[in-house]
Each structure stands twice: as C-alpha cells, then as structure tokens.
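>>> A predicted structure for the sequence below; I have some questions about it.
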Amino acid sequence: MAFRSFLVFALLMDKTGFSAEISVFVQTGVSVQLDIQTQELPEFYILHWINYKSDNIVTYLSGTKEIKPHDIYKDRVDFNKTTFSLTLKNMQKTDSGLYRAKTIGQSDNNIVTYRVSVMDEVEDPVLAVNSSWSSPDPCSFTCKGSNIFISSIYNGSSCSNEEVTAADNHTLRLSCSGDSIMCNYSNPVSLKTQVMKVNELCTVKQGAQKNEQTIYAKVDENIKPQKSLEMLEKSENPRTVYDTAGDTDVTNHTTPNDDPMNQSASLTEKSKPNAPSTIYCIIQQQPKPPKLKLITPFMV
C-alpha cells in the first residue's frame, strides 16, 4: 500500500552502536514504513516491534519464522521477514508516539527507535486584499494559512519574499514573480499553493460618492431659462443645475446691478443663434419675507 511520510534523522549513539531515534511525520489516514537501519543484526531469538505504550505490535520468532501480531494491530500491520521492517496502515493522530525495534538473544538490544508524528493535510491558503487598502495606493494584501499570516504590499512590480514557521511545523511562504502573487502553506506531509494575478487580487475600488443632488434638465425651446430657475428657486435644498438652452432671438444686455437670476438668463439669451449654451447656476435658498404685525387703532 502506498504511504506518505517524511523522515528527519536524529542520530544518537547508545552502547549497542545503533541509531537511537528517528523522527517521522506521516499524514492522517495513510501508511508508514519503519525500517531497521542496519544491515546486520546481532544473533537473536525474538524480535519485537513495540509501541509508545510498550505494547508488542508484532513478535517475530527467528527459529520458526513465525509472525505474531498483537490483536489490536492484526489488520493494520505488515512485517517483512527479510528486512524486518514494519508497515503500519491507516495512521491516526492517536498513533503518534515512539516505536522501537528490540531483539532478545544472548543480550537484549534496542535496534532502532522512531518518533512518529501523525498530522492532517494543510488547508488551502488564502490570498486576500486588506480591507483598509484603497486605490491608488500600492496594493496591500494578506497571505493566510489557518493560524498564521503574512501581510505585504505589492509596489509596482514586486513584493518582498517572506516566510513564517509556526511551532506546530506549519510554514507559510509568500513570493511574487512578475505580475503573480504566490502563497504557499505547508507542513512536513503536505503542501498547497494559491496563485493570483495582481489585477485579480488588487482590483480598483470605487471611491465613495458624495452626497450631492445633481439635476440634468433639457430646457424646451419655448420655455425661457428664467422659468426653470424660478421653479427651482422654491426648493429648500441647494442643488446644481445643468440646463441646455435652445435657440433664442432675445439680445438684451445686463448691467452689474442686475439680479443674478436675470444675469444667468441674459447670458443664455446672448448666445449665438443656432448654438445651444449651458447654464451652471447654484440656487440659493431665498430668505422668507418678515412677518407684518397688525396694529389695531384705538380711540383717544
């Protein structure tokens, strides 16, 4: 059965001259093979593979070539009579711990010890633009993987390559190549990557719209601009008016003392024949006339 594991050798010497401990990382649900790390073993009668609870996983009798698996591992182990290696199937997180091969003969020897760590496959990393970013500033984004993240800025054509490793052996890597941003998330048994183009990630945000009222009005040729302005004059809210005036034959002139309303109308009326003009006028709220008091006459 295929298996996926990752070995880290931590070689220590004991009195027997054999390696003392080897670290192994294995993905949840797959198998792992534990090998004897020496070609020649001392003469023995019995070889045991023992788990972290000191339970026998399998016992091999050299005289009869008999293999005796422990009941709880009966359907989960394969033992090789030639190499004496042990394969454990369908590993779960509860299987994490120490595994040791030991021989019994004229002397007892610890042949090899494995420290097995069972880990889940990593989740997909996430590339996301930071909520505080807005165009036209350089794109600010985050590369995230479960419990760790990297924040960076794509400035023009590049970003800084960064790497963060958490205490649980999970590593997050950020890199940029051309117009692509790559976020890698990995642990000793798996690796996943998300790649995005800069224009896909850093889309231009629309600026906030101003709270203003704009009126677009096309003035009929038979209606003087003054009438349109008079209708808007009664409004309580200041507004911006864009009026397109039609042709007119009026050629009146204004003086500096003329009312602004009449000036706007007159400016339109002075336009060249057959050439529509545009009026930009801010309508101000007109002050209300003062109230008159009624005085009752009295007799002396």
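Now that the structure is in, tell me what you want to look at. Numbers count the residues shown, from 1 in each chain.

>>> rest of the way, CA atoms for contacts and neighbours
Noted.

>>> what are the ranges of the strands in the stretch 51-200 of the chain?
Ranges of strands in the stretch 51-200 of the chain, per DSSP state E, counting those that start in this stretch, are 56-61, 66-69, 77-79, 86-88, 97-104, 108-119, 126-129, 139-145, 148-154, 162-165, 171-177, 180-187, 190-197.

>>> CSV for those, including distance to residue 9 and mean neighbour count?
As requested, the strands of the stretch 51-200 of the chain are arranged in CSV below (distance: least, CA to CA, whole Å; neighbours: other CA atoms under 10 Å):
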stretch, distance to residue 9, mean neighbour count
strand 56-61, 23, 20
strand 66-69, 27, 16
strand 77-79, 22, 19
strand 86-88, 18, 19
strand 97-104, 14, 20
strand 108-119, 9, 21
strand 126-129, 33, 19
strand 139-145, 27, 21
strand 148-154, 27, 17
strand 162-165, 20, 14
strand 171-177, 20, 20
strand 180-187, 17, 22
strand 190-197, 19, 16
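
>>> Which among those is found nearest to residue 19?
The closest of the strands of the stretch 51-200 of the chain to residue 19 is strand 108-119. By CA to CA, the value is 5.9 Å.

>>> and here's the other structure:
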Amino acid sequence: MERMTAFLIYLCLNQVSCALTHVFVKKGDDVVLNVTETDVPEDFSLLTWRFSTDDVLVSFDSGPQPKIRDKYAGRVEPDVNKFSVKLKNLQKSDSGVYAARLIAAREKIVAEYNVTVQVSCAVTPVFVKKGDDVLLNVTETDVPEEFIALMWKFSTNVLVSFVPGQDPTIRAKYAGRVEPEENKYSVKLKNLQKSDSGVYTARLTVDQDNTLAAYNITVQDPVSPVRLMVDSVSSRSDSCNLTVTCSAVDSDFSHIFRCDNKACYQEGGEITKSDTSFQVYPQDESIICNHSNHVSWTKHMIKIQDHCIQHGENRNHYILIWIGVALATFLLITAVLIYLRRRRTYHREKIENTIYTVPELETIQTNGESSAHDEPGPSPTTTYSTVGFHNRKDSTETKRNPQPETVYAQVQKPSKT
C-alpha cells in the first residue's frame, strides 16, 4: 500500500491529470472504464489499462486491434468508445485502482477509477406482524476469513458487532431484543414493535466498508375483523341483484354485485387503504369480503341462495319440493279417510248381528211361615231366569250366513200371594 501511494503521489506531481473516480459495483455486474477520445493524441505511442501498478489488462497502439492479456481474456473487452474497456462479472478480488496510462511525448494518466465490488447492496423488503420475531441473515461464505469487523446497523445505530476471535458484542440498548443466531453473523430481532420499522444493514469492514445485506422491515398490526351485510335485494325472473356492505373497525363502504344465472359481477374493484386491502368478490355461490395486509387477513361471507333464488335450477328444485310435500299430504289424508270408513262399516255390521234375550220371572215357594214382623211389607222373593230365544225375525242375510248367536235371559216377576 505504501509503495502504491508513493507511486500515485509521484504521478500526481509529474502528470497532467490524476483525478480519481470512485465506482461501486455489485458482485457479478459489469463496469465501463471510460477514456474520452479527445484525451488521446493522434501520434501517441501506447495506451495501457492497468490494475494496481504493474498488472496490464489491455494495451492500445497504432495497430487496428487492442491486445488483451491472456489472464483477462473473456473478462475484459474493448468498449464502443475507442480506448475505453468493459470489465465483466466483477468479483470482490477485482476491487482496486484501475488507471489508463498514455505514452506520447510524455507519460500521463488520462483516467483513473477506484472500483469497489460489493457483495450485495439490494434491499430486501420484509413484513413482520407486531410482536413477532424476524431473522436477519448473512451467509458465512460472504464473509472472508480475515476481516476487521462486521456490524448490524439500524439506520445509524449499531445493534451488534462481530470481531474475529471474539464473542458478538450487543449494544446495551438492544439487550434482550437482539440475539446472535446459530448461523454465524446472522441475528434475530425479537418482539418487534412498529417503531422498529426501518432499514437494517450488515456492514463488513476489510480494507474498506461493504454492505453484505440490507433489509427494509415493516412492522404491521393484524387487520381488524370484517362483517358483510346485505342492504337490499332486487330479484327478477332470471337474475338477482344484491347491495352489500363490508365494514371494519376503521372503514365503511358498499359495493354492488349483479348476479345472473352463472356468476356475480362486481361493480368497482379492490379497495386499498394505507397498508391494508379490502376486497369484495363472488365465489362458489357466495359473496366474500376479505380484509388483509402483508401479515394477516380475515374474511366474512354470505350465501347468495339465503337471500334470493338466483338460478333457474334452484327455482325448479323448490317447486319440486312443494309438489312432493303436497302429494304426500294428499296421500296421508286419503289413507286416514279410508281407515275411518272401514272402521264405521265394521262397527255397524257387528251391531246388526247381535241377538238379545228377554228375561222371565218365576216364583219359588218357600217352606214355613213368614215371621210376624215381616207382614207389613212385601215378602222377599228370589228371582231366577229361564233361558229362551228372543222372538225376533232374523234378517235374510243372517239366515243365509250363519252368525254367532248371543243368548239372553228373559226374567218374569212372580205374583204376590
């Protein structure tokens, strides 16, 4: 380094120009090192592009084609602008100073670039629900064996630092909220709050600073529940129109859906409010209201058929059900009437086939006299019955068809003596 610095100072003292241009390139990208054609006179002897002080990449002379060193074949190519070159697929080892040296009447540097190749400077967006944890990752292969320090920063505040041969150092402000992960150099942020939203970077210091990883973290609250209500229904023979309102804690709106025999069509579209999104849409014979953000979602749905007969086949279905109920009711009533009629017929026939008897009274004489105290009143009697047939004409039907006969007694009261 001291030798290169002394060489550059010498060049600055003896050459016309030594302005140094800083260029930052992401690993794997290309970069153009430019020389304006007006800086090179027509009668020049040689122009070379060098990496550090002695390593020549390509040389231009009076010949038609530049000469590229075998070491850089496929990685260095002349650019459209004469004397400019493109460095391709740069790696971290390609970081350093590149200079264009011109030899004409005297030597001078016509262009000089300090190229810094960064592993990654792309910012990764991450959304986290309030109270959850998040992992900030750095792959171990991105960190060289020899480095000065690696620090995770939130804005300009250092959260934790890694130094070779030492344990990670966590700032007291973040104790209990930041912890190193099993994957070396990665960290976990715990119990994130909305105030923790922002950009987190992993900065690696070797000879110079590089950004190894960057995360833009957004902490969000879970969305509030929603409720879907039907305000009005307009039905026709072949369609059904619904006006619905989907409401949440912090919003109130309504969207109209027009439904035919195949689907429902929404008037309007998705509603977005700050970092949340409302959607109202038909799906599978239902209307759904969805409230969501990047970390949570909730929904409420209603069945269209609960509010209107939307499709022809549904109407036919209900008609068939009513016909079936009416038919079943008719058959039940008919069966009951037939049963009652048969029951009355059987009871009448039973009465007509019954034979009654007339009771007869017979006096039975007792031996001995009655006692004196029995004279004032009637003498006690004993009544017996003699069995005989009731004098009644049998019906023609009864004579023809022998029926079971019932025998009754005919009783006659005896005369007093």
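Cool, the structure landed. What you see is a predicted model, and the numbers here were worked out from it, not measured in a lab.

>>> hang on, the earlier thing: output the strands of the stretch 51-200 of structure 1 in JSON lines; the columns should cover distance to residue 233 of structure 1.
Below are the strands of the stretch 51-200 of structure 1 laid out as JSON lines (distance: least, CA to CA, whole Å):
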{"stretch": "strand 56-61", "distance to residue 233 of structure 1": "95"}
{"stretch": "strand 66-69", "distance to residue 233 of structure 1": "98"}
{"stretch": "strand 77-79", "distance to residue 233 of structure 1": "92"}
{"stretch": "strand 86-88", "distance to residue 233 of structure 1": "88"}
{"stretch": "strand 97-104", "distance to residue 233 of structure 1": "85"}
{"stretch": "strand 108-119", "distance to residue 233 of structure 1": "75"}
{"stretch": "strand 126-129", "distance to residue 233 of structure 1": "47"}
{"stretch": "strand 139-145", "distance to residue 233 of structure 1": "47"}
{"stretch": "strand 148-154", "distance to residue 233 of structure 1": "51"}
{"stretch": "strand 162-165", "distance to residue 233 of structure 1": "62"}
{"stretch": "strand 171-177", "distance to residue 233 of structure 1": "59"}
{"stretch": "strand 180-187", "distance to residue 233 of structure 1": "56"}
{"stretch": "strand 190-197", "distance to residue 233 of structure 1": "53"}
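
>>> out of the ones you listed, nearest to residue 14 of structure 1?
Here strand 108-119 is closest among these (CA to CA), at 8.8 Å.

>>> quick one on the thing from earlier: and of the strands of the stretch 51-200 of structure 1, who's closest to residue 25 of structure 1?
Of the strands of the stretch 51-200 of structure 1, nearest to residue 25 of structure 1 by CA to CA is strand 108-119, at 4.8 Å.

>>> Where does the closest one end up in structure 2?
Using TM-score structural alignment, strand 108-119 of structure 1 corresponds to residues 209-220 of structure 2.

>>> That stretch: average distance to aligned residues in structure 1?
Mean deviation of stretch 209-220 of structure 2 relative to structure 1 after superposition (mean CA distance after the TM-score superposition for structure 1): 1.1 Å.

>>> so how far is that stretch off the chain centroid?
27 Å (CA atoms, centre = their mean, to the nearest Å).

>>> Tell me which of the strands of the stretch 51-200 of structure 1 sits nearest to residue 33 of structure 1.
Using CA to CA, the nearest of these to residue 33 of structure 1 is strand 86-88, at 4.2 Å.

>>> Not counting the match of strand 108-119 of structure 1 itself, show me its contacts.
118-130, 136-138, 142, 192-204, 294-295 (CA atoms under 8 Å, 6 or more residues apart in numbering).

>>> can you rerun that using 6 Å?
The contact list for stretch 209-220 of structure 2 (CA atoms under 6 Å, 6 or more residues apart in numbering) reads 118-121, 123-130, 194, 197-204.

>>> still on that earlier bit, for residue 268 of structure 1, find the nearest of the strands of the stretch 51-200 of structure 1.
Nearest to residue 268 of structure 1 among the strands of the stretch 51-200 of structure 1 is strand 139-145 (48.1 Å), distances taken as CA to CA.

>>> and the angle from the closest one to strand 180-187?
20 degrees (axes from the mean of the first three to the mean of the last three CA atoms, to 10 degrees).

>>> Just give me how far strand 139-145 of structure 1 sits from the chain centre.
On CA atoms, centre = their mean, the centre of strand 139-145 of structure 1 falls 6 Å from the chain's centre.

>>> Likewise for stretch 16-33 of structure 1?
34 Å.

>>> Helices of the stretch 301-417 of structure 2, start to end?
312-352, 396-400 (DSSP state H, counting those that start in this stretch).

>>> Over to structure 1?
Ranges of helices in structure 1, per DSSP state H, are 198-201, 225-233, 260-269.

>>> most tightly surrounded among the ones you listed?
helix 260-269 (a mean of 18; mean count of other CA atoms under 10 Å).

>>> follow-up on the earlier one: nearest to residue 7 of structure 1, of the strands of the stretch 51-200 of structure 1?
Nearest of the strands of the stretch 51-200 of structure 1 (CA to CA): strand 108-119, 9.2 Å.

>>> Just the angle for the closest one relative to strand 97-104, thanks.
Using the same axes, to 10 degrees, strand 108-119 of structure 1 lies at 160 degrees relative to strand 97-104.

>>> picking that back up, could the helices of structure 1 be laid out in CSV, adding distance to residue 146 of structure 1?
Shown next, in CSV, are the helices of structure 1 (distance: least, CA to CA, whole Å):
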stretch, distance to residue 146 of structure 1
helix 198-201, 20
helix 225-233, 59
helix 260-269, 65
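
>>> Identify whichever of these lies nearest to residue 68 of structure 1.
It's helix 198-201; of these, that one is closest to residue 68 of structure 1 (CA to CA) at 58.5 Å.

>>> Average separation of that closest one from the aligned part of structure 2, please.
Using mean CA distance after the TM-score superposition for structure 1, the mean distance for helix 198-201 of structure 1 is 4.4 Å.

>>> From the chain's centroid, how far away is that helix?
On CA atoms, centre = their mean, the centre of helix 198-201 of structure 1 falls 13 Å from that of its chain.

>>> before we move on, what about stretch 220-240 of structure 2?
19 Å.

>>> ditto for stretch 133-143 of structure 1
Relative to the chain's own centre, stretch 133-143 of structure 1 is displaced by 13 Å; criterion: CA atoms, centre = their mean.

>>> Since that was my last question, I'll sign off now.
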